[in-house]
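Asker: With the input below, show me the fold.
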Amino acid sequence: MNSSPLTSWDGAEAYFTFAGSGLGTGFWLLVAVVLVAGSIWYGTRHEARDFAKWHKTHPHG
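Answerer: Here you go, the predicted model:
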């Protein structure tokens, strides 16, 4: 499957997204933190409400 146009590693370069600025990295870090915190908050709220409903219908259980 020799389909690559590169024939050697000479002159190979790497491109790093947001390498020159911490703003992009900071933004995505903030997005990740908000998503994780939001998921934990939503799951906790859902479980508390579901348990309260279950506890009303099963007072001895």
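Asker: Every contact and neighbour count from this point should use C-alpha atoms.
Answerer: Will do.
Asker: List the contacts of Arg45.
Answerer: Not one residue lies near Arg45 by Cα atoms under 8 Å, 6 or more residues apart in numbering.
Asker: here's the other one to compare against:
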Amino acid sequence: MKNITVLDNEEFKSSVEAVMKYLAENHHPHTKVIIDSDSAELVEGLATHRTEKFIKD
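Answerer: Reported below is the predicted structural model:
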């Protein structure tokens, strides 16, 4: 894994802000984009529940 430089971080911020802007202008706040190296998925959270009671220390 490569270390992130200041230039890499700026490129990352610029790239993801374009997607964040798209989501804000076209979808509701419960919509997310999952991106990896060969695909992008637009997903919607219909119901969520979070708990930490099963996480081991």
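Asker: what TM-score comes out when they're superposed?
Answerer: After superposition, the two chains reach a TM-score (TM-score structural alignment, normalised by the length of the second structure) of 0.38; 27 aligned residues with a Cα RMSD of 2.0 Å.
Asker: who does the helix or strand containing Asn9 of the second structure touch, helix- and strand-wise?
Answerer: With elements taken from DSSP states H and E, the one containing Asn9 of the second structure is helix 6-26. Packing partners of helix 6-26 of the second structure (3 or more Cα pairs under 8 Å, 6 or more residues apart in numbering; DSSP states H and E): strand 31-36.
Asker: Please enumerate the helices of the first structure.
Answerer: 22-57 (DSSP state H).
Asker: Which positions within the helix holding Asn9 of the second structure qualify as buried?
Answerer: In terms of neighbour count (16 or more other Cα atoms under 10 Å), helix 6-26 of the second structure has its buried residues at Leu23.
Asker: and the angle from that helix to strand 31-36?
Answerer: Here helix 6-26 of the second structure runs at an angle of 140 degrees relative to strand 31-36 (axes from the mean of the first three to the mean of the last three Cα atoms, to 10 degrees).
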